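A.B. asks: next one to model:
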Amino acid sequence: MVDWSSLDTVFLDMDGTLLDLHFDNHFWLEHLPVRYAEHHNLRPQDARDRLIPMIMAERGSLKWYCTDYWSERLALDITALKAEVGDRIGYRPHVTEFLDALRASGLRSVIVTNCHPDPLALKLRHTGLEARVDAIVSSHQLGKPKEDPAFWRDLQRLAPYQAGSTLMVDDSFPVLESARSAGIAQCLAVLAPDSQQQARARHPEIPGIHHFDEILPALRQRSPLPSSR
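C.D. replies: Got it, this is the predicted structure:
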């Protein structure tokens, strides 16, 4: 599924790949409509009916992920509202073991996320994730989302890489297709990003896993450190 011997860099999505997407889904589909309803004197279902189409219209664009944009458009402090449900932020199964194995193997690990810097900081405070990887890049630093093929060219400025020896792991099929089109040699889909929802069907061309324990044994075999075997 992954040719570890050919790699020197592993790009990792954050939400839905390393962290449970339940936090984000709960916030946008449940918590935000309640707070929006309170602010605008609406019934929660009416707020949801107004919000969801508005949000979905921006899907795939940088605005979709931009906390500043939604704070201004909805007249609410989105980052503060996310903090209200911050106890839901957490790792997906086997992630810490996987990240430890990556480090032990000598592979470079870089989080490449569409998450806006403000909620990114919130998630790092809750998880300490930054201590487990070599670097973190937000698409907001480059002004374009990972779905944009030009993102991967511009990423070279912040996290130089050789496409032929790089793996991208993400729960978004459009992002993985974008990475593959940009020449990323190996792509891997996460099929169960939200612990509270059913896993998705597999991509017809990109291999997928439900959890990292499916690829941990092969990764550990690559490691030169006896303690990580």
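
A.B. asks: going forward, measure contacts between C-alpha atoms and count neighbours the same way
C.D. replies: Noted.

A.B. asks: for this protein, which segments count as helices?
C.D. replies: Taking DSSP state H as the criterion, the chain carries its helices at 22-26, 32-40, 44-56, 62-65, 67-74, 78-84, 95-105, 117-127, 150-158, 173-181, 216-222.

A.B. asks: turn these into a markdown table, including distance to H203 and mean neighbour count.
C.D. replies: Shown next, in a markdown table, are the helices of the chain (distance: least, C-alpha to C-alpha, whole Å; neighbours: other C-alpha atoms under 10 Å):
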| stretch | distance to H203 | mean neighbour count |
| --- | --- | --- |
| helix 22-26 | 21 | 18 |
| helix 32-40 | 31 | 17 |
| helix 44-56 | 22 | 14 |
| helix 62-65 | 23 | 20 |
| helix 67-74 | 30 | 14 |
| helix 78-84 | 31 | 17 |
| helix 95-105 | 22 | 18 |
| helix 117-127 | 28 | 16 |
| helix 150-158 | 21 | 15 |
| helix 173-181 | 7 | 19 |
| helix 216-222 | 21 | 18 |
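
A.B. asks: one more sequence to fold, the one below, so I can look at both together:
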Amino acid sequence: MTALPWREIDTVLLDMDGTLLDLHFDNHFWLEHLPQRYAEHHKISRELADAELMPLFKEHAGQLNWYCTDFWSRELKLSIRDLKREVAELIALRPDADTFLDAVRAAGKRVVLITNAHRDSLSLKLERIELAGYFERMISSHDYGFAKENQQFWFALKQDLVFDPARSLFIDDSLSVLRSAARFGIAHLLAVREPDSHQGPRDTGEFAAVEDYRAILQGL
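C.D. replies: Predicted coordinates for the structure are as follows:
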């Protein structure tokens, strides 16, 4: 990818899961740990658990409920908060994400976390990884009532933060979220080449991708 035009960027908006943190924790939780514990709790086979859960996950994907621990706790009759703690040792920072955050802050950029993660999930991750000090604000889409895939999230964010989309950089591992940001007018967009360290690189469609956080600091 070409060097970022840092002189044209005042605000840096960053996703959390898959962008700053390794997505392996979340993928393992939703695709392995939760189905197994659901099967045990309901005394059914793992195969039947998968058959019940996967259509539910597909139905709510990209909506605020998908990211809501309260919703899934009610829906599945399990404490999602407690189950996440059982595998919290898998929460990990992506390579050089902290180096990137340090450099961007030192350069005087406004740095804001915007995540679809529920506040419960955000709190758990902040217990494991010291991220809060890097950010002016840490915003959950649940604060606004709209997931980042929804244009209403971006209108609420702009009203809340008062920032210029034309002078903003946004990095996210979700292509649907990046496309929503592009429709809103965020000028500088980057995907993440390998959000889950256990799954290898992936196609990032029309978006240039972060492969090495140190590399995109060039020119800062």
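
A.B. asks: could you tell me the TM-score of the two chains?
C.D. replies: Overlay of the two chains. TM-score (TM-score structural alignment, normalised by the length of the second structure): 0.96; 218 aligned residues with a C-alpha RMSD of 1.1 Å.

A.B. asks: got the helices of the first structure as TSV, with distance to A189 of the first structure columns?
C.D. replies: Listed next are the helices of the first structure as TSV, based on distance: least, C-alpha to C-alpha, whole Å:
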stretch	distance to A189 of the first structure
helix 22-26	17
helix 32-40	28
helix 44-56	22
helix 62-65	20
helix 67-74	26
helix 78-84	26
helix 95-105	14
helix 117-127	21
helix 150-158	18
helix 173-181	7
helix 216-222	15
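
A.B. asks: of all these, which lies closest to L167 of the first structure?
C.D. replies: Comparison of the helices of the first structure against L167 of the first structure by C-alpha to C-alpha identifies helix 173-181 as nearest, at 9.4 Å.

A.B. asks: for the closest one, which outside residues touch it?
C.D. replies: 146-149, 152, 168-170, 186-189, 203 (C-alpha atoms under 8 Å, 6 or more residues apart in numbering).

A.B. asks: that one aligns to what range in the second structure?
C.D. replies: Counting by TM-score structural alignment, helix 173-181 of the first structure pairs with residues 175-183 of the second structure.

A.B. asks: check the mean deviation of the matching stretch from the first structure.
C.D. replies: Taken over the aligned residues, the distance from stretch 175-183 of the second structure to the first structure averages 0.6 Å (mean C-alpha distance after the TM-score superposition for the first structure).

A.B. asks: could you check how far stretch 154-171 of the second structure is from the centre of its chain?
C.D. replies: 17 Å (C-alpha atoms, centre = their mean, to the nearest Å).

A.B. asks: do the same with stretch 30-44 of the second structure
C.D. replies: The answer for stretch 30-44 of the second structure is 24 Å, by C-alpha atoms, centre = their mean.

A.B. asks: in the first structure, point out the residues matching it.
C.D. replies: Using TM-score structural alignment, stretch 30-44 of the second structure pairs with 28-42 in the first structure.

A.B. asks: end-to-end on that stretch?
C.D. replies: 17 Å (C-alpha to C-alpha, to the nearest Å).

A.B. asks: what lies in contact with it?
C.D. replies: Residues outside stretch 28-42 of the first structure that contact it (C-alpha under 8 Å, 6+ apart) are R43, P44, Q45, D46, A47, R48, L51, I52, L74, L76, L81.
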